[in-house]
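Participant: Sequence and predicted structure below; questions after.
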Amino acid sequence: MRRRTPPLQPGGSSANRRTNRVSDSTSDNVVWHAGHHDRDERWSHLGIKGCTIWFTGLSGSGKSTVAAEVERLLVERGQPTYMLDGDNLRHGLNGDLGFSEADRNENVRRVSEVARLFADAGVMALVPLVSPYRAGRDRAREIHVAAEVPFFEVFMDTPLEVAEERDPKGLYKLAREGKIPNFTGISDPYEAPLEPDLALAPDVGTETDMANAVLTLLAHHGLIAR
């Protein structure tokens, strides 16, 4: 179980937060409209804090399983939490995207923007997404850093042979048979994080043990009580 250096925490003047450009836009004549309360005031009034926890790893590495357990533990503590599952989002918001490198990076960008809005509102956004390319994940972090929203990258450090043995959706079998192109780990690369905020290997323990490691990370950064 590894950790990286602390992520950026919210701060700075409300004026700076309201004028931060959080993403590239090709739309002309648009401005960011601020509400009556800045983020810190909103979180203080509501008694909550938001962030994005980004789970990356191979298919079958345990991303959604651990994210769901984190969601359960946080909700039972009274913390607004929502899981933005990659498969679920491809039923709607990202239903027009395929699995080319460009489409996958666009998938990551869209989910990043949605997660940032959830987190800004005070919700802990949990994102279990293969997100195989470092450039895409780095962009996700940049979107949050620009908005001064806490972002944590959790690497599900499960070896390919373990993930393939699990194969909960039967996808590896189909990929080995050549029936699924551009499949991460088989016919498409997975670029492991170099400095994740937290790395969870199978020997960490159960899904609850892993989820508790995530909660410990959040507590360490003052986002939840210990």
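Facilitator: Everything's here; your move.
Participant: When you work out contacts or count neighbours from here on, use the C-alpha atoms and nothing else.
Facilitator: OK.
Participant: Helix, strand or coil: sort out Glu153 for me.
Facilitator: strand (DSSP: H, G, I helix; E, B strand; the rest coil).
Participant: and it, how many residues sit next to it?
Facilitator: 24 (other C-alpha atoms under 10 Å).
Participant: quick one: contacts for it?
Facilitator: Ile53, Trp54, Phe55, Thr56, Pro196, Asp197, Leu198 (C-alpha atoms under 8 Å, 6 or more residues apart in numbering).
Participant: Comparison target below:
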Amino acid sequence: MSQSTNIVWHESHVTKEERVNLNQHKSAVLWFTGLSGSGKSTLSVALEKELHAQGIHTYRLDGDNVRHGLNKNLGFSPEDRTENIRRIGEVANLMVDAGLLTLTAFISPYRTDRDNVRALLDENEFLEIYVKCSLEACENRDPKGLYKKARAGEIKSFTGIDAPYEEPNHPEITVDTEIQSLEESVQVIINYLKEKQYIDARR
């Protein structure tokens, strides 16, 4: 991939801090990671709806949605997965600069790729949310029929079947969707955001 040359960063006259102050809540990336079928997208949708109801400025990036546009030229090889997450990290970083709480729902199977996104952001701006769910439970759910296709050999390099998933070592938040309901999982995250003062506890 060729590198751009002769480019200079052009500073804005409005800072991230000023946008955050205007919004009256902190900006950060809420990075949902977990196996396909664990409930990442469902949880991120429900959480965004609740945050919006509380007057929080948000935007949600979803793995399938992003592959319809920005990353439609990428496949599922390890190299393409890494590039997929790198691009999302850059977009999420811009949204944090815009003062938004940015929700991202991606399998993002490699710890290194997730850590590289964390490194793009300032301290405490990357919240890794491990959506924990066993492979067996995810495969039983199989909402998109992908596990069935992977087991039949119709999909290659499918995470959890013939490609690895590396669990987070120290996620900021863990929700277990085999045990916790959707409402309980949303509340766990809301409670964390209030406790750590990303959003006002009085909302």
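Facilitator: Right, received. Where do you want to start? Please read all numbers here as calculations on a predicted model, not as lab measurements.
Participant: secondary structure element for the most centrally placed residue in structure 1?
Facilitator: Nearest to the mean C-alpha position of structure 1, counting by C-alpha atoms, centre = their mean, stands Trp54 at 2.0 Å. Using DSSP states H and E, Trp54 of structure 1 sits within strand 51-56.
Participant: name the helices or strands packed onto that strand?
Facilitator: If you count contacts as 3 or more C-alpha pairs under 8 Å, 6 or more residues apart in numbering; DSSP states H and E, strand 51-56 of structure 1 packs onto helix 63-76, helix 101-120, strand 124-128, strand 151-156.
Participant: Could you point out the residues of structure 2 onto which the last one aligns?
Facilitator: If I follow you right, that is strand 151-156 of structure 1. Aligned by TM-score structural alignment, strand 151-156 of structure 1 falls on residues 126-131 of structure 2.
Participant: same deal with the second one?
Facilitator: Residues 78-97 of structure 2 are the counterpart of helix 101-120 of structure 1, counting by TM-score structural alignment.
Participant: excluding its backbone neighbours, what's nearest the aligned partner of His10 of structure 2 in structure 1?
Facilitator: Matched across to structure 1, His10 of structure 2 falls on His33, judged by TM-score structural alignment. Leaving out its chain neighbours, the residue that sits closest to His33 of structure 1 by C-alpha to C-alpha, 6 or more residues apart in numbering is Arg18, at 7.9 Å.
Participant: Aligned against structure 2, show me the partner of the one you found.
Facilitator: Checking TM-score structural alignment: Arg18 of structure 1 goes with nothing.
Participant: how about the helix or strand hosting Arg18 of structure 1: buried residues?
Facilitator: With secondary structure defined by DSSP H and E, Arg18 of structure 1 is part of helix 14-19. Buried residues in helix 14-19 of structure 1, counted by 16 or more other C-alpha atoms under 10 Å: Arg17.
Participant: moving C-terminal of that helix, what's the next helix or strand?
Facilitator: Later in the chain than helix 14-19 of structure 1, the nearest helix or strand by DSSP H and E is helix 39-46.
Participant: by how many degrees do that following helix and helix 101-120 diverge?
Facilitator: 50 degrees (axes from the mean of the first three to the mean of the last three C-alpha atoms, to 10 degrees).
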